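In: can't give you the sequence, but here's the structure:
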């Protein structure tokens, strides 16, 4: 027998379950007795917040989880494959590259929620990379100006 999953929600919170958006009007606890694809409101990324490569990938996977059907789902899957390939050819950080391959496997196995968690776990590394690159650009610019 599978473990059950219990989630508590506050009044006004939303949860996305198998493509349906559910908003609760009072504090409740939900108990899922079987496998379900869900996303809590605090983990939903808005389009305008998908400003980095990993956040863009997250947004694509999020759309997959939220249950777009038919031709739209195939287009989203193709966008995921294309974006993933671009990220693998762009990132040099081995941990990110290894995790991206793992994320590809998770999505292929239908473990989309786990893929989203794995992408979120990479945000701090991505931020360090961008901050390092930004600092190096500033240093190069400072040297050029100071010469």
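Out: Everything's here; your move. Bear in mind that the values here come from a model prediction, so they are computed numbers and not experimental data.

In: C-alpha from now on. contacts and neighbour counts both.
Out: Will do.

In: for the longest helix along the chain, the distance to its chain's centre please.
Out: Using DSSP state H, we find that the single longest helix of the chain is helix 112-146. Between the centre of helix 112-146 and the centre of its chain there are 17 Å (Cα atoms, centre = their mean, to the nearest Å).

In: who are the packing partners of that helix?
Out: When contacts are defined as 3 or more Cα pairs under 8 Å, 6 or more residues apart in numbering; DSSP states H and E, helix 112-146 sits against helix 53-65, helix 94-108.

In: structure B:
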């Protein structure tokens, strides 16, 4: 089944490691399997300024850079272990467990969803800490 995506003018997307930018409103139809990330799902190294965001960035790199997979996998294991040690909430630990299962099967795209949940959890915790 084909995947149809519409990009707004200037919106970026990564396809198999290549950065594409739409010129005008653009429709793309993927007829076969490809590694892709929409611009809103791409994080720069500068944006990865918290433990959960660093995990997201490393997961994104493992997803879009299969040639460096072993190096990225080592980084992911260190980052998730550090997060598990730092987190106290059962919900966050459950997200980490789900994430680890996805990483074990190289389902990096789905693991990005768990990272987003961890970022949300971390944001709430940091805001609570700042308010105290």
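Out: Cool, the structure landed. Since the structure is predicted, the reported quantities are computational estimates derived from the model, not experimental observations.

In: so after superposing, what's the score?
Out: After superposition, the two chains reach a TM-score (TM-score structural alignment, normalised by the length of structure 2) of 0.88; 132 aligned residues with a Cα RMSD of 1.7 Å.

In: how about the nearest residue to the counterpart of residue 73 of structure 2 in structure 1, chain neighbours excluded?
Out: Matched across to structure 1, residue 73 of structure 2 falls on residue 77, judged by TM-score structural alignment. Once flanking residues are discounted, residue 77 of structure 1 sits nearest to residue 64: 7.4 Å by Cα to Cα, 6 or more residues apart in numbering.

In: tell me the contacts of the aligned residue in structure 2 for the one you found?
Out: Alignment note (TM-score structural alignment): residue 64 of structure 1 maps to residue 62 of structure 2. Contact analysis of residue 62 of structure 2 by Cα atoms under 8 Å, 6 or more residues apart in numbering lists 68, 69, 72, 73, 108.

In: lining up these with structure 1, which overlap?
Out: Among the contacts of residue 62 of structure 2, the contacts conserved in structure 1 (both residues aligned by TM-score structural alignment, their matches' Cα atoms under 8 Å) are 69, 72, 73, 108.

In: residues contacting the aligned partner of the last one in structure 1?
Out: What that stands for is residue 108 of structure 2. Matched across to structure 1, residue 108 of structure 2 falls on residue 112, judged by TM-score structural alignment. Listed by Cα under 8 Å, 6+ apart, the contact partners of residue 112 of structure 1 are 37, 61, 62, 64, 65, 106.

In: the second one contacts residue 80, correct?
Out: Think residue 61 of structure 1. Yes: when contacts are counted by Cα atoms under 8 Å, residue 61 of structure 1 is listed as touching residue 80 (7.0 Å).

In: of the contacts of residue 112 of structure 1, which stay in contact in structure 2?
Out: The contacts of residue 112 of structure 1 retained in structure 2, by both residues aligned by TM-score structural alignment, their matches' Cα under 8 Å: 61, 62, 64, 65, 106.

In: reformat those as TSV; add distance to residue 99 of structure 1.
Out: Shown next, in TSV, are these (distance: Cα to Cα, whole Å):
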residue	distance to residue 99 of structure 1
61	15
62	17
64	19
65	19
106	10
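
In: for ChimeraX, write the select line for the buried members of these.
Out: Restricted to buried positions by 16 or more other Cα atoms under 10 Å, the ChimeraX selection for those reads:
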select :61,62,64,65,106
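
In: between the kept ones among the contacts of residue 112 of structure 1, which is closest to residue 142 of structure 1?
Out: Set against residue 142 of structure 1, the nearest of those by Cα to Cα is residue 61 (39.6 Å).

In: quick check: the closest one vs residue 3 of structure 1, distance?
Out: Computed as Cα to Cα, to the nearest Å, the residue 61 of structure 1 to residue 3 of structure 1 distance reads 25 Å.
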